[in-house]
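>>> Sharing a sequence plus its predicted fold:
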Amino acid sequence: MIEKIGIQPASLLKPIQTDAKASAGAADLGKSFGDMLNQAIGQLSAQEKNVEILNDQFVRGEGVDAHQLTINAERLSLGLELTVQVRNKVIEAYQDIMRTQI
């Protein structure tokens, strides 16, 4: 059922490659993590624009299905909530690292 509304969480996760010659340093991992976050924010922005368009069409009475509008709005809400939680965890991890004594 979750595939019908277009949410596929497994597609967001990429397997970690463990080749000896393809091992990445901390800078490379940080860059790839940053790229993944930028891609997720871009997708969230696209979802927001889609919901705004559907909402405007619904208000004008252009035949937008109310169920589809509700599903897209809830998907956007869940995406925003996930983004906030990831941000909170990243900040918490950073604070834990900064509190670590050497």
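Perfect, thanks for sending it.
>>> Please make it C-alpha for all contacts and neighbour counts, starting now.
Noted.
>>> tell me, what residue is most central in this protein?
If you average the C-alpha coordinates of the chain and look for the closest C-alpha using Cα atoms, centre = their mean, you land on Ala40, 3.8 Å from that point.
>>> Against that first model, consider the following:
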Amino acid sequence: MDTRGIEQMLGQLRATADAAGSKSTTASAAGGADFSSALANALQEVSQAQESAQQMSQDFSSGNSDVNLQDVMVNLQKANLSFQQMVQVRNKLVSAYQDIMNMQV
């Protein structure tokens, strides 16, 4: 399983989350939801799902009898779906950013 593209995408998403976190306003102080922390938490969950699936896959490949193929496949699919969802969120954020930057002031 080639994870270079996944790692690159996660790096880009983390950089975006860090940039959003450094520019956050008083939304959390006013009792609102803190978008940067929500995004960072989502990125962390996606990363953990990817790492867990990869570890299970390696355990199965090495012949560990505690890991069965069904669990490996389910975890790989869950990790894949969560990553695809994060990519779609990133695409929407980029699109929204471009729309805002193209607005006439």
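Sure, I can see it. Since the structure is predicted, the reported quantities are computational estimates derived from the model, not experimental observations.
>>> ok so, going back, spell out the secondary structure type for the residue nearest to the centre of the first structure.
Per DSSP: H, G, I helix; E, B strand; the rest coil, the secondary structure class of Ala40 of the first structure is helix.
>>> That one and Asp65 of the first structure, how far apart?
Applying Cα to Cα, to the nearest Å, one obtains 26 Å for the distance of Ala40 of the first structure from Asp65 of the first structure.
>>> Please apply the same query to Glu48 of the first structure.
Following Cα to Cα, the distance that separates Glu48 of the first structure from Asp65 of the first structure is 17 Å.
>>> Could you do Lys31 of the first structure as well?
According to Cα to Cα, Lys31 of the first structure and Asp65 of the first structure sit 40 Å apart.
>>> related to what we said a few turns ago, neighbour count: Glu48 and Asp65 of the first structure, which is higher?
In this view Glu48 of the first structure and Asp65 are compared by other Cα atoms under 10 Å, and Glu48 has more residues nearby, 19 against 12.
>>> Can you name the helix or strand that the equivalent of the more buried one over in the second structure falls in?
Alignment note (TM-score structural alignment): Glu48 of the first structure maps to Gln50 of the second structure. Here Gln50 of the second structure, judged by DSSP states H and E, is contained in helix 35-61.
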